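Participant: Quick one: sequence and predicted model below, then my questions.
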Amino acid sequence: MIEESARALRAELLDVHRLRLVETAAPRLTPEERVAMNQVWDDLVRDNPSFFDGPVLVCAGTRREGPDELTVSWVRTTYRHFALRRVPFSTSWLPSFFVAVLQPADDGRLLVGRMSNSTAAPGRWQLPGGSLEPPEGDEPLDTRALHRHAARELIEETGVDTPADELTLWNVTRSGNGSIGVLFRAPSLPAARLRERFEAMAAAERAQGREPELDDIALIHSTARLPLLVGPHADHLEPIVRRYEVS
């Protein structure tokens, strides 16, 4: 995911526990936006060949349907679309739509990970997770699909293999740039097992000549520990950890 340096507001939790997902059409790019987007994307790929222009979903808007229900409109596009965030005159860019997983240890600490140098946000601390991808074939994008995607992100980034139906919808976050993240909570596991599974996953990835998406993990009790995580933090990490402390 390509980060945006401007247009930022404060990240927040939306206190949502029911979701309605609606596909909508993507905004039409002007010829000038398309040229600028392609140029930015080509420059980014030149600097980091691990970037790929695969299918991805973005958020076209949200609407409250009740005190704890949210409708999210989503659009099919490719990762190249995120380059529009670096085009100052663009009015067609859309924020990310992603899932993230709160993975507690059995002592109450929460797992956070640091993005590796092969990613678009090297050194950034965040929860395990990632941008949503379009459903396959005629499969709908519904909450069950989000559960499956969250479970896949968890095992790919941490080595923790939790069945999708054991993940619980926890909340929804809106990041400072408008990105929408659906948050799931996984069952607690012993801290030693979390570390062992992460290290085994990372070793297996490197044996295949691939850099794992997370190059380190940490277990934290509270927001008081966040300053000890050296490097940038995802803007939604602090409000999530603060709420987790009292949940």
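Facilitator: All right, it came through fine. Residues are numbered from 1 along each chain as shown.

Participant: Please count neighbours and contacts with C-alpha atoms only from this point.
Facilitator: Noted.

Participant: what are the ranges of the strands in the chain?
Facilitator: 12-13, 18-23, 55-66, 69-78, 97-102, 110-115, 125-126, 129-131, 168-174, 180-185, 214-220 (DSSP state E).

Participant: closest to residue 45 out of those?
Facilitator: Nearest to residue 45, of all the strands of the chain, is strand 69-78, at 14.0 Å by C-alpha to C-alpha.

Participant: rewinding a little: tell me which of the strands of the chain sits nearest to residue 155.
Facilitator: Going by C-alpha to C-alpha, the one of the strands of the chain nearest residue 155 is strand 129-131, 9.7 Å.

Participant: Please name the nearest non-neighbouring residue to residue 197.
Facilitator: Nearest non-adjacent residue to residue 197, counting by C-alpha to C-alpha, 6 or more residues apart in numbering: residue 159, 5.0 Å away.

Participant: gap between the residue in the chain sticking out farthest from the centre and residue 224?
Facilitator: For the chain, the C-alpha farthest from the mean C-alpha position belongs to residue 31; by C-alpha atoms, centre = their mean, that distance is 29.6 Å. Distance from residue 31 to residue 224, counting by C-alpha to C-alpha, to the nearest Å: 48 Å.

Participant: Of the strands of the chain, which is nearest residue 35?
Facilitator: Nearest of these (C-alpha to C-alpha): strand 69-78, 15.6 Å.

Participant: all helices of the chain, in order?
Facilitator: With helices called from DSSP state H, the chain shows them at 31-47, 143-158, 191-207, 237-246.

Participant: With distance to residue 22 as extra columns, can I get these in TSV?
Facilitator: As requested, these are arranged in TSV below (distance: least, C-alpha to C-alpha, whole Å):
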stretch	distance to residue 22
helix 31-47	25
helix 143-158	12
helix 191-207	35
helix 237-246	25
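
Participant: Name the stretch among these that sits most buried.
Facilitator: Mean neighbour count (mean count of other C-alpha atoms under 10 Å) peaks for helix 143-158 among these, with a mean of 21.

Participant: which residues touch that one?
Facilitator: Residues from elsewhere that reach helix 143-158 (C-alpha atoms under 8 Å, 6 or more residues apart in numbering): 19, 99-101, 128-130, 132, 135, 160-165, 167, 184, 194, 197-198, 201, 212-214.

Participant: Going through the residues you listed, which ones are buried?
Facilitator: Buried members of these, scored by 16 or more other C-alpha atoms under 10 Å, are 19, 99-101, 128-130, 132, 135, 160, 162, 164, 167, 184, 194, 197-198, 201, 212-214.

Participant: rewinding a little: what's the local residue count around the residue nearest to residue 197?
Facilitator: A total of 20 residues lie near residue 159 under the criterion other C-alpha atoms under 10 Å.

Participant: residues contacting it?
Facilitator: Each residue near residue 159 by C-alpha under 8 Å, 6+ apart is listed here: 197-198, 200-201.

Participant: Check it against this one:
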Amino acid sequence: MTQPLPQPSVDVLDAVELRLVEAPPPQLSPEHQTARDRAWNKAVQAKPSLFDGPVVACTRLDQSEPHELALHWTRVTYRNYALRWVPGAAALPSLFVDVLQPTDDGALLAARMSSATAAPGRWQLPGGSVEPPDDGAPLDAAALRHNAARELLEEIGIDTPPDDLTLWAVTRGTNGNIGVHFMAPPQPAPVLNDRFTAVVSAAAAVGQTPELDQIALVHSPADLKSLHGPHVDYLEPIVDRYARILL
């Protein structure tokens, strides 16, 4: 008999306060640098849309107080993640933000990555990787909140003021990736569908492929089974926690 595969382990951490501390960039040996660049170039040849732009990676996550997290971060570029394919090397985990967008009746919006992305067909919450701030600008909880609000507007078409987003949880995924999850005010389901359709139509009108190509409204982890395609490791634990809080 075939045994089911074990479910990925994801830590879901309560966070009322989030403190971010910049750390020095990682130091790589010349051998690992060469292997990283070779792996990155190979990935770009397979998917030319990959872009080696600036991005934030995590160096450490501490929880000294029950509801206070200290997140240490550093500046890298996307090719840092090619180290995952280099034997003996370790890529620093990524930092991303996303938004739990509920409906008036308690459903939660999930979205599918389009064919133009690095993870086509993958279901997740609307959001994305965090980019480092300009020189002199802070990377703090307020900056992450603005980042999340921008992702929600760009991907779903919902223009929510950053101050209306509430820090809801922090997750640490199977690769150590850190997700900062914000809760948005509820929206009527028809509004979400109409705004998302407008985003997709606007992209098509200028010959572009949107970041997301489909949305779905789920009430519990059981609903995720009806979604065609894989989903990020944090999605089921987040949906489960959300559903339990509503009970």
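Facilitator: Arrived safely. Please read these numbers as outputs of a predicted model, since none were measured by experiment.

Participant: who wins for proximity to residue 10 of the first structure among the helices of the first structure?
Facilitator: That would be helix 237-246 among these, by C-alpha to C-alpha, at 9.8 Å.

Participant: in the second structure, what residues pair with that closest one?
Facilitator: Helix 237-246 of the first structure corresponds to residues 235-244 in the second structure, going by TM-score structural alignment.

Participant: Tell me roughly how far the matching stretch lies from the first structure on average.
Facilitator: Stretch 235-244 of the second structure differs from its equivalent in the first structure by a mean of 0.5 Å after superposition (mean C-alpha distance after the TM-score superposition for the first structure).

Participant: Does residue 176 of the first structure touch residue 8 like I think?
Facilitator: Yes: in this structure residue 176 of the first structure lies within contact range of residue 8 using C-alpha atoms under 8 Å: 4.7 Å.

Participant: Compare these two (neighbour count), which wins?
Facilitator: Legend: neighbour count by other C-alpha under 10 Å for residue 176 of the first structure and residue 8, higher for residue 176 (19 against 12).

Participant: which residues does that one contact?
Facilitator: So residue 176 of the first structure contacts 7-12, 235-236 (C-alpha under 8 Å, 6+ apart).

Participant: what residue of the second structure matches up with it?
Facilitator: Aligned partner of residue 176 of the first structure by TM-score structural alignment: residue 174.

Participant: returning to what we had before: the residue nearest to residue 197 of the first structure maps to what in the second structure?
Facilitator: Using TM-score structural alignment, residue 159 of the first structure lines up with residue 157 in the second structure.

Participant: repeat for residue 114 of the first structure
Facilitator: Aligned by TM-score structural alignment, residue 114 of the first structure pairs with residue 112 of the second structure.

Participant: Next: residue 125 of the first structure.
Facilitator: Using TM-score structural alignment, residue 125 of the first structure pairs with residue 123 in the second structure.

Participant: re the thing from before, Throw the strands of the first structure into TSV and include distance to residue 42 of the first structure, thanks.
Facilitator: Below are the strands of the first structure laid out as TSV (distance: least, C-alpha to C-alpha, whole Å):
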stretch	distance to residue 42 of the first structure
strand 12-13	33
strand 18-23	28
strand 55-66	17
strand 69-78	14
strand 97-102	23
strand 110-115	22
strand 125-126	26
strand 129-131	21
strand 168-174	29
strand 180-185	26
strand 214-220	25
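
Participant: Figure out which of the ones you listed is closest to residue 230 of the first structure.
Facilitator: Per C-alpha to C-alpha, nearest to residue 230 of the first structure of the strands of the first structure: strand 125-126, 8.5 Å.

Participant: Report the mean distance between that closest one and its aligned residues in the second structure.
Facilitator: Looks like 0.4 Å for strand 125-126 of the first structure (mean C-alpha distance after the TM-score superposition for the first structure).

Participant: Residues contacting that strand, please?
Facilitator: For strand 125-126 of the first structure, contacts defined as C-alpha under 8 Å, 6+ apart pick out 112-115, 229, 231-234, 237.

Participant: Now list the buried members of these.
Facilitator: 112-115, 229, 233, 237.

Participant: Farthest pair within the residues you listed?
Facilitator: 115 and 237 (13.5 Å).

Participant: where's residue 95 of the first structure relative to residue 58 of the first structure, distance?
Facilitator: 6 Å.

Participant: between the two, which one's more packed in?
Facilitator: Shown here are residue 95 of the first structure and residue 58; by other C-alpha under 10 Å, residue 58 has more neighbours (27 against 23).

Participant: what sits against the more buried one?
Facilitator: Going by C-alpha under 8 Å, 6+ apart, residue 58 of the first structure touches 74-77, 94-97, 132.

Participant: Could you rerun that using 6 Å?
Facilitator: Contacts for residue 58 of the first structure (C-alpha atoms under 6 Å, 6 or more residues apart in numbering) come out as 74-75, 95-97.

Participant: Can you add distance to residue 23 of the first structure and give the residues you listed back as a markdown table?
Facilitator: Output for the contacts of residue 58 of the first structure, formatted as a markdown table (distance: C-alpha to C-alpha, whole Å):
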| residue | distance to residue 23 of the first structure |
| --- | --- |
| 74 | 5 |
| 75 | 6 |
| 95 | 15 |
| 96 | 14 |
| 97 | 12 |
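
Participant: Closest to residue 48 of the first structure out of those?
Facilitator: So of these, ranked by how close each gets to residue 48 of the first structure (C-alpha to C-alpha), first place is residue 96, at 20.2 Å.

Participant: Mind telling me what the closest one corresponds to in the second structure?
Facilitator: So residue 96 of the first structure corresponds to residue 94, using TM-score structural alignment.

Participant: hang on, isn't its match packed against residue 179?
Facilitator: No: at 8.3 Å, residue 94 of the second structure does not count as touching residue 179 under the criterion of C-alpha atoms under 6 Å.

Participant: ok, the two, which is more surrounded?
Facilitator: Counted by other C-alpha under 10 Å, residue 94 of the second structure and residue 179 do not tie: residue 94 has more neighbours, with 25 against 22.

Participant: which ones are touching that one?
Facilitator: Residue 94 of the second structure sits next to 57-58, 177 when contact means C-alpha under 6 Å, 6+ apart.

Participant: neighbours of whatever residue of the second structure lines up with residue 227 of the first structure, just the number please.
Facilitator: Matched across to the second structure, residue 227 of the first structure falls on residue 225, judged by TM-score structural alignment. For residue 225 of the second structure, the neighbour count with other C-alpha under 10 Å is 12.
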